[in-house]
Structures are given as C-alpha cells and as structure tokens.
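Trainee: sequence first, then the predicted structure:
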Amino acid sequence: MRFAHKGWIEDLYITPKFFFTYYGFDWVTPLSSTGMYITFLVMGISALLIALGLFYRVSAILFFLSFTYVELIDKTNYLNHYYFISLVAFLLIFVPANKNYSLDAKLGLTKAASSVPAWTINIFKFQLGVVYFFAGVAKVNYHWLFEAQPLINWLKHQSDLPVLGQFVGENWIAFVFSWAGCLFDLSVPFLLSIRKTRLFAYLAVIFFHVVTGAMFPIGIFPWAMIVLTTVFFSTRFHNLLLSKLQVSSVGQNTIQIRSITKYALIIYILLQLLIPMRYLLYPGKLFWTEQAFRFGWRVMLIEKVGYCTFYVSPESGSYKKIIEPTYYLTEQQLKQMSTQPDMILQFAHHLRDQYKDKTIIEGDLEIEMGTPQVFVDSKVSLFNKGSRTFIDPSVDLAAQPYNLAPRNWILPYEE
C-alpha cells in the first residue's frame, strides 16, 4: 500500500529502461505494469493472511516469493532491512506459527497445539542476534570510532529535532553516538539472552530504535526490530501477555528435532555467519571498493557520492563517443551506480551490447563499432574528503568479466 501510494511501483519497477540485477539472478526481470501491481497486491494480501493465521503456509510461501522477487529485480533498491524481511519471510514458511492463536486453528484447518519445537523460536533469536552483532562488528573501524563518520556529517542536519536538536551539531555528540551504537549492537543480543539483563536490554532497544527512527529515514526497520525482539522474552512473559488478551496460552517445548531439520538449520546458521564475513576474501578498503559490502548488516556506515562519464569506442580505438547515462538510467539508479563498481561494470556491459555491430554516423564519418570498448571517467568522494579517481580510466570495462573475483581495475584509496 505504501509503495503504491507513493508511486514507487511505477518509479522503481516500471519506468526504468535498464535494471541492475544481482549476480546469478539475471533471469529475474520485472513484469508488465499490470503484473507488477498484481505482484504487490499478492504481497499485501499474503501478509494480511499471515497476520491472521489463515491459509498460513500458502500465504507464507506467496509472501516470501513475491517480496523477494521484487527485491531481486534491481539492486539499486537494496536495503538491509528488505534483506532482513526476506530472511524472516523464508523462516516463516517452515515454522508452525499458526498452531495456536490463528484462524487456521480456530477453523480446524490445522491441528491446534500448545507446544512447538524450540528451534522454531530460537532461529528467530539467532537471526536477530546476527543482525545486531554483525552491525556492531561493521562499526569497529577507524572511520566510525575515531572520526565519527558519517554521523558527524549527518547530525549537523538534525538541528530541528526536539530536545536533541540543540546538541547534535556538536562533534562530541557524534562520537558519543558512534561509540554507543557500536557497543549497543555488539552486546544487545547477549544481554537479551540473559534473564537478569533482558528488561534493561529491551529498554535500550526501544530507546535506540526510536531515536534512530526519528533522526534518519530508515522506514520500518526500527519498529520491526522493537516488536520482533520480544521473541527473546520467556514463555511466561508471552503467556501473561496472551492471558491479558484472553487468548489460549502457549506451552513449553518437549518436542524432539528431526535429523533433516537439524542439518538444514546447521547449513542456514553457517551461511548467516559466513556471508557477512566474505569481505575478508577481497583486498582493498571495503568502504571504497564495496566488494562484498551488501548482505553484511552494514547499516548507515558510509557517505559516498560520485559521478561517471562513459565513453564507447570502436575496436580500432580511433574514436570515442560520450554516453549520457541519464538516457538509460533513472536519477536514483545513476546515484547508486556512480559509487558501486559492480553496477558500473554492469552498465558498461549494457553499453557494449547496445553498440555492438552498430554503425555510428558523425558528420561525414561512418564508424563501424564491431565489438566496442567501454571506458569510464569516475570520480568518487568518501566521507566528504574530496573526489578521487575511482575506476582506472584506461581499462576497457567491456572486456572485464562480471563475476565475484576481485576487481583490480578499482584504483586504491589514498588518504
């Protein structure tokens, strides 16, 4: 409903002429205008049915598929909390969330139960813990802790905030927020897991997310985390809450985990632990190269802007044609692409395919392109420290493979 109301379905999935797909998902393409609106309608209805616990299993599958499909169309729109929702939606497919207080149970569509396997609760605790902990690990870097970047730049624009507005312009506040945010993320999943510190930790969760939600445009993420974190509370807490709502209570678990489920959980847990750490396989400064940057829970850690000028040249190299990216890309796509090497490479390959075997007429000249070369003049500023050349302008990007290998045509960052 939000996407439709704000016109984002049209702007993000119908208007663009080109889409930046994820590696391995080039086959994911947008549907027609009607098809995209139907996809969002299916997403909304399935979400409502999950909330009601009606036709739960089918609804969970439909929601996961529709939501994740939309997110895979264009990496321009990547956000950590969209990735998080896809993961939670995937887990919802397999857990018995409709066994007690649901219309499925009330209507006899599923056998009601007051006990569930412990893993069906603990897997969500683990997933939330991963988000918090790796967000904290990502903050253990020089820019965040010793330069208070990017907060020191962002907070200067928050002077209209109630109470905090008169202080946030001070540099020391940015350092306090940076260190407090790092310590909070690193410790909160463990404090939530300990009964004696759980209430204190949850109050910290509320404060942290209310403040960040008020200060920054990060959508539903703060509110989702506040609500979902209650999964750390005990059975007794939830029974007390449900009794206030006059709902039948949930029981303690006594159910054994099946072997196939055990191995599936081990694989899932290992993936969630390894994916955020894959950046260690790549050389260079992570915030500069952004290789393996996504899916690592690096939330609001970077301030980076840039611009690109592309050139298409025939095989002979005797001529260069300047390409205007705005003809192919929306403003949002251009903004994101200008600082992300994999997107720059994808666009260069798109230009190669567009001009391959074409003839360009310039005045009296007819230029046969053959298999064209594509070069880019790219300048990027990291943390507002001045523009630097980002991509080696002498490298023919059209000839560079699009894969997961380190990209040696990204110029090193120099202080």
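Mentor: Looks like it arrived, so ask away.
Trainee: when you work out contacts or count neighbours from here on, use the C-alpha atoms and nothing else.
Mentor: OK.
Trainee: could you check how far the closest residue to residue 111 other than its chain neighbours is from residue 378?
Mentor: Distances taken as Cα to Cα, 6 or more residues apart in numbering place residue 105 nearest to residue 111, at 6.3 Å, with adjacent residues excluded. Distance of residue 105 to residue 378, computed by Cα to Cα, to the nearest Å: 58 Å.
Trainee: those two: who's more crowded?
Mentor: Between residue 105 and residue 378, residue 378 has the larger neighbour count (other Cα atoms under 10 Å), namely 21 against 17.
Trainee: SS state for the residue nearest to residue 111?
Mentor: Under DSSP: H, G, I helix; E, B strand; the rest coil, the three-state class of residue 105 is helix.
Trainee: residue contacts, it?
Mentor: Each residue near residue 105 by Cα atoms under 8 Å, 6 or more residues apart in numbering is listed here: 98, 99, 111, 112.
Trainee: contacting residues for the last one?
Mentor: Which is residue 112. Residue 112 neighbours (Cα under 8 Å, 6+ apart): 99, 100, 105.
Trainee: what helix or strand is the first one on?
Mentor: The reference is to residue 99. According to DSSP states H and E, residue 99 maps onto no helix or strand at all.
Trainee: in PyMOL, select just the buried ones from the contacts of residue 105.
Mentor: Of these, the buried ones can be selected in PyMOL as follows, counting by 16 or more other Cα atoms under 10 Å:
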select buried, resi 98+99+112
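Trainee: nearest to residue 29, of the contacts of residue 105?
Mentor: residue 98 (33.0 Å; Cα to Cα).
Trainee: skipping adjacent residues, who's closest to the closest one in space?
Mentor: residue 53 (5.3 Å).
Trainee: the one you found and residue 29, how far apart?
Mentor: On the measure of Cα to Cα, residue 53 and residue 29 end up 31 Å apart.
Trainee: tell me which of those two has more neighbours.
Mentor: Higher neighbour count among residue 53 and residue 29: residue 53, with 22 against 17, using other Cα under 10 Å.
Trainee: residue 380 contacts residue 307, correct?
Mentor: Yes - taking contacts as Cα atoms under 8 Å, residue 380 lies within contact range of residue 307: 6.7 Å.
Trainee: this is the other structure I want to compare:
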Amino acid sequence: MANSKRKLPTKSSASTAQEKPHTTRQIPNPDAVPAQGSPLGNLFKECLGYETSNFSSLTNFTAWLQRPVDGAALGVFRLLFGAAMLVDIAEERGGGQLDVRFGEPQHCHFPLFPGMRALAYPLMGCVYLCMWLGAWGIMLGYRFRCSCLAFIVPYWYILLLDKPTWNNHSYLFGLVGTLLLFTQADSYCSLESWLNPARSRCRTVPYWNYFLIKFQFFVLYMYAGLKKISAEWLSGYAMSSLSQHWVFAPFRQMLDPELIDLLIVHWFTAFFDVSIAFFMTIEKTRLLVTPFMLSFHLMNSRLFVIGMFPWVCLAEVPLFYGFDWPRRIRGRTKTSPVVEPAPTPSKPSLLARLRTCLILGYCVLQLFLPYSHFITKGYNNWTNGLYGYSWDMMVHSYDTLQTSIQIVDNDNQQEQQQPEQEPVPAKPLKSCLHVREYKIGDLVLYAERYRKTQVRWKRGRVLERITSISYKLEIEGKEVAAHVSYIKKYTGRKVRFGNKEYLEIDYEQVAEEERRAASYSIWNMV
C-alpha cells in the first residue's frame, strides 16, 4: 500500500506535465495577426501582393526593403542596359562625331555651369574611351563598381557640357547608371560570378536593388502622362499628321487619319503613360498589358529618332515579373546550389534605417524635380525650365502674332494707351559660331519668316554690322536687323523652275552651314 501511495503522485505529476503543453497551445496569442484584415488592406494585398503593415512604420518598411530576393532578373537588366549604352555612346553621345564635336575649334558648347570647359580633342577621346570601357564592364559584369564609375562620371560630364542637347532619355540613362552603382546587379550572368564561383552560389540581393530601378521607371511613365493632361495635348494639336506613318497602317483600315491622331496618338498615349506603371505592378493585369507595353515602345522606335530609349524601356519590362524568371527558363531552379542568406534580424540596424532614409529622400527628389521650374527658371521652347528632368515631351508650339499692352490707372480705373516709342532693334547675343562675314554694301538675300516653318527670300544690302553675328540690312527701303543664319550670299544668278525664274542661292554656303548646324542649334543659344 505504501508503494502504491508513493507511485500515485509520480503518475499524477507525469500526466500533468504532458497536459501542460496542450493547454498552453490553446491559449490565444494577443500579438497574432487576425486572419481577416480591413477591406482596404485585403484589396491592397490582392492587387500588389504586399501587406499594408510593411508600410506602417520605418522599421517595417526597412525590413521590407532589406528582404533577400533572387538577383537573376536584375542581372539580365544590367546586361541589356550595358549593351544599349554601347550603342548610345556611338550615336547620341556623339562618339561617332567626336572630331566634329570636339575637333573643330569653332564648335560651340553651352555647359550648365559657366566654369565647365571641354578638354582638348585627344583628351576628349580618352574620356569617351573610359565611358566606352565602363559600358562594356557593366554589360559583362566585370569589376562592376569600377565599371559603373568609369561610365557615369564621363557620361554626366559630357551631358552637362552641352545643355542644348539635354532630353528626357539622356537624363534617364545617367540616373539608371548611377543607381546600378549601388546595387548588386553583378550577382547573376556576369564575369565576376563566373570567375568567382563562391560568389555565384549566393544569388540573393536586397529588394531595394529592384525597388529603385522600378521606381525610376514608374516616375518616367507617370509624369509623362501627367504632363500630357493639358488642353493642347488632349485637343490633338501637339502632334499632327503622325497617322500617315506606316506603323499606323492597320489602324487606317478602321479609322480616319484625324481620328487616329486624336484617339490613338493623343488620348490613348496619355492614358497609357498615366496607367501603365500601375497595371504592370498589379499581378492580375500584368500579363494583359504587356503586349501594349511592347507595342508602344516598338512603335516609338520607328516613329521618332530617340536613340536607345525604347530599347532600355523594353529591357526594364521583365523586372515586373518574377525575380528568378531567368533561372526558371534555364531550368536550374531546383538543381543550382543555393547559399541561404543570413537570417534577417527582427529589428533593422541603424545602417539599414539610414539607407532607407536615403532611398526615401531620392524618391522625394525625383517626385519634386519635374515641377521645380519655379526655382530653375528658364525657357527653351520645350518646357518651362531646363529640359531633361521634367519628363515632358515637345508638346508646346508658340507663335506670337501680336502683343498688346495696356496701362491701367488703379486710382481712377481708367485705361490708357501705351506711349509710342521708337522701336529698338533687338541685338542677338554673341556666340562662338564661326560665321561668314559680310562687308557694308554687300548684296545679300534675307530669309523672311512668314509662316511657322516657311521663309521667303528677299534681296537686300548690308548697311552696318551690329554684333559679331547680326547685321542691319536695307530691304525694300526698310532697315531690318537680321541674324547671320537668315542671310545668304547673293550671286545674281537665276534658275528656271517651271515657267518662272528664281534667284539662285549660294548652295555651297548653305551646305556648309547645314553641316555645322548638325552640331548646334541657334534656338538653344539664347
């Protein structure tokens, strides 16, 4: 009896010990996330695939940016971007016309900063060589950080050296090259991973590597669409007669050319730019809008002379799909050895938080710059400020017909006419253009602009020289101040065309000036 009494407590304690874990699991966890969230949160997750809690605090957002993802898709984008820049250096950066842009002492440069100067012709060749080797390094993924620096430093120097050549896509290429410098885009499909097999085993990168690139293109599309929401664009006057191009031949079977210009060229492109980034981000609509995305950029590559811009945008499209899609295509997802990343700490480090603040600061800057022209005041007939970072197209067309000025007396509320003043001829600014000089008394032909894109030649005589690039002419008994670009040498010869005779222009001079005009624009000089 005594032994049985002594065993009872032991058995009871054992059964109690077995039941405690069971009862503990039934206790509800107050920190557990409810199975069903708010309708807005569920919609956000359904569309984008992310929890709203990732953006509820700086800590959660930092952890979301730092999460490891496969770097294969980023590596393919790096390769395609580097290949596009090799072509861009020869074409739009002027590498194929290096002797014309920097070999001729008469060529003009209009830098952003007054202290910037172009180097000597042989040294500029070295600058282009450095940029070219950097593009090769980016494409091949060799010495990636050094290659990015070798590319972007000469690129920004050449871009800032000629302000009149600025455009949206040149600015975009510089930004993308700068962003790639801080990423690990050489973790896949690169010489570095091939030469260092141990490095290729770790194929994950922080998600913010993708976030920065995708955000930059998101701003490109979104702001290009917002700038098109204007009366001039939506009325169909910004781009006329574009429907006559062969790329719109299928549409001409169903619509009139005027409707193609209005509905497709203006309305559809405005809606496309505003919405395409959202549709590509949403998983359920991504596959549906991808054909429109590809067609849009392929058509642009045929419609406009915009260099490698459509092809870089096409190279960015796969970034919206899975991070490991190149590995899935190669069929190596299951067979490739993977080195698991270190477990992410529950609380991001101070360095990670600082990196997140810098990323947010960059995003805010990119959102602000396109509407910052009230600070960088300027005008060059394309945008309200320095063209390049505004994501604006050449949609404005101005033609001043008449200027009326009235003087209003605020005390008496009476309008007064402006007092007549003697007209003062405008003196064009001096430049470094090498122009043909004319002597007083020379007979010339003056190109009088009477339509937006047409001129008519009138015979005149040089009275005096106003500046280095302008003269005062006598034309039909009137004195006219003319820029040298509107003055041609009068030969006195005539040519017969049809049943009429026309004055012959010195076409050798015209050809010479047109050759120089390929490297500068008089409209961007002032």
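Mentor: Sure thing, it's come through. Model, not experiment: these values are computed from the prediction.
Trainee: picking up where we left off before, possible to save the contacts of residue 112 of the first structure as JSON lines with distance to residue 360 of the first structure?
Mentor: Formatted as JSON lines, the contacts of residue 112 of the first structure follow (distance: Cα to Cα, whole Å):
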{"residue": "99", "distance to residue 360 of the first structure": "66"}
{"residue": "100", "distance to residue 360 of the first structure": "68"}
{"residue": "105", "distance to residue 360 of the first structure": "67"}
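Trainee: quick one: buried residues of the biggest strand by length in the second structure?
Mentor: Counting residues, the longest strand found in the second structure (DSSP state E) is strand 455-467. By neighbour count with 16+ other Cα under 10 Å, strand 455-467 of the second structure contains the buried residues 457, 459, 460, 461, 462, 463, 464, 465, 466.
Trainee: over to stretch 509-517 of the second structure?
Mentor: residue 516.
Trainee: equivalent analysis for stretch 474-494 of the second structure, please.
Mentor: Neighbour-count burial for stretch 474-494 of the second structure [16+ other Cα under 10 Å]: 474, 475, 480, 481, 482, 483, 484, 485, 487, 488, 489, 490.
Trainee: residue in the second structure matching the residue nearest to residue 111 of the first structure?
Mentor: Here residue 105 of the first structure is matched to residue 193 in the second structure, going by TM-score structural alignment.
Trainee: so how far is residue 208 of the second structure from its match?
Mentor: From residue 193 of the second structure to residue 208 of the second structure the distance is 21 Å (Cα to Cα).
Trainee: what's the counterpart of residue 49 of the first structure in the second structure?
Mentor: Under TM-score structural alignment, residue 49 of the first structure pairs with residue 137 in the second structure.
Trainee: what sits against its match?
Mentor: Residue 137 of the second structure neighbours (Cα under 8 Å, 6+ apart): 82, 143, 144, 147, 148.
Trainee: wait, isn't the first one in contact with residue 141?
Mentor: No - using Cα under 8 Å, residue 82 of the second structure makes no contact with residue 141, being 9.1 Å away.
Trainee: the stretch 401-526 of the second structure: helices as residue ranges?
Mentor: Using DSSP state H, counting those that start in this stretch, the helices found in the stretch 401-526 of the second structure span residues 507-517.
Trainee: hmm, I typed the wrong one, I wanted the stretch 301-415 of the first structure.
Mentor: Counting by DSSP H, counting those that start in this stretch, the helices of the stretch 301-415 of the first structure are 331-337, 341-355.
Trainee: what about those, which gets the closest to residue 257 of the first structure?
Mentor: helix 341-355 (41.6 Å).
Trainee: sorry, back to before: wait, isn't the residue nearest to residue 98 of the first structure in contact with residue 107?
Mentor: No - using Cα under 8 Å, residue 53 of the first structure makes no contact with residue 107, being 10.4 Å away.
Trainee: on that earlier part again, looking at the helices of the stretch 301-415 of the first structure, which is nearest to residue 365 of the first structure?
Mentor: Once the helices of the stretch 301-415 of the first structure are compared by Cα to Cα, helix 341-355 is nearest, at 16.3 Å.
Trainee: same question for that closest one: list its buried residues.
Mentor: So for helix 341-355 of the first structure, counting by 16+ other Cα under 10 Å, buried means 341-352, 355.
Trainee: report the distance from the lengthiest helix in the first structure to the chain centre.
Mentor: The longest helix of the first structure (DSSP state H) is helix 171-193. Centroid separation for helix 171-193 of the first structure versus its chain: 21 Å, with Cα atoms, centre = their mean, to the nearest Å.
Trainee: coming back round to it: and the two most separated of the contacts of residue 137 of the second structure?
Mentor: Farthest pair in the contacts of residue 137 of the second structure, by Cα to Cα: 82 and 143, 13.4 Å.
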